[in-house]
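S.K.: below: sequence and its predicted model.
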Amino acid sequence: MATTTLSSRDFNQDTGRAKQAARKGPVVITDRGRPSHVLLTYGDYEKLLGRGTSLLDAIAQQEGGDFHFDPPRVEGLSKPADLDA
């Protein structure tokens, strides 16, 4: 994954280039030579947050195919069965 650095001036003059670079990796945008912002694709942003494909997104897909769905485990909603009763 390549990291690209652009000045805020370069970013403002050519956002298309920044968006293209973000497909290859993070784009660090600098103000007066200091890092100030990072541009990511939305997919990379969701990975950073630990989000995957939601069930709603999977159901709404137009094309067929398999997908990986691993819902988070919810603790404390169930209790063990009482087999002595």
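M.R.: Nice, I can see it. Given the structure is predicted, the values throughout are model-derived calculations rather than measurements.
S.K.: contacts, neighbours, all on C-alpha from now
M.R.: Fine.
S.K.: could you point out which element follows the helix or strand hosting residue 20?
M.R.: Using DSSP states H and E, residue 20 maps to helix 15-22. The helix or strand immediately downstream of helix 15-22 is strand 27-31, counting by DSSP H and E.
S.K.: then this one, side by side with the first:
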Amino acid sequence: MKLLSSREFNRDVSLAKRAALAEPVLITDRGQPTHVLMSIAEYRRLTGEGDNILEMLAMPETVAIDDADAASDGAWDHREPLA
């Protein structure tokens, strides 16, 4: 894994992007790791996310709604009930 300080990253973002095509780039701030830059292909491989546009646009599965939620008008009311 390639290491770049925040200063080096800011100075040459193109270098970091090119390096990230080969391997993840660890970006440090004051010697501590803060971010990781990687190619989108590597990100998708790690997350299992497909790069098929049809998969990205697919509707998520339906979820069941509790009976208590069905009785409300759908608006979120964060106020406490009056005593």
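M.R.: On my side now, so go ahead. Predicted model, so just to flag it, every value in this text is computed and none were measured.
S.K.: what are the boundaries of the strands in the second structure?
M.R.: 2-5, 25-29, 32-37 (DSSP state E).
S.K.: of the ones you listed, which stretch is the most buried?
M.R.: Mean neighbour count (mean count of other CA atoms under 10 Å) peaks for strand 25-29 among the strands of the second structure, with a mean of 19.
S.K.: which bit of the first structure covers it?
M.R.: Under TM-score structural alignment, the match for strand 25-29 of the second structure in the first structure covers residues 27-31.
S.K.: and the aligned residue in the second structure for residue 47 of the first structure, how far from residue 27 of the second structure?
M.R.: Residue 47 of the first structure maps onto residue 45 in the second structure, with residues paired by TM-score structural alignment. Distance check for residue 45 of the second structure against residue 27 of the second structure: by CA to CA, to the nearest Å, it reads 21 Å.
S.K.: also residue 54 of the second structure?
M.R.: With CA to CA as the criterion, residue 54 of the second structure and residue 27 of the second structure are 34 Å apart.
S.K.: how about residue 44 of the second structure?
M.R.: 20 Å.
S.K.: now swap in residue 57 of the second structure and tell me
M.R.: Distance from residue 57 of the second structure to residue 27 of the second structure, by CA to CA: 32 Å.
S.K.: same check on residue 9 of the second structure?
M.R.: 7 Å.
S.K.: residue 18 of the first structure contacts residue 27, doesn't it?
M.R.: Yes. Assessed by CA atoms under 8 Å, residue 18 of the first structure is found in contact with residue 27 at 6.9 Å.
S.K.: mutual contacts of those two, please.
M.R.: Common contacts of residue 18 of the first structure and residue 27 (CA atoms under 8 Å, 6 or more residues apart in numbering): 6, 39.
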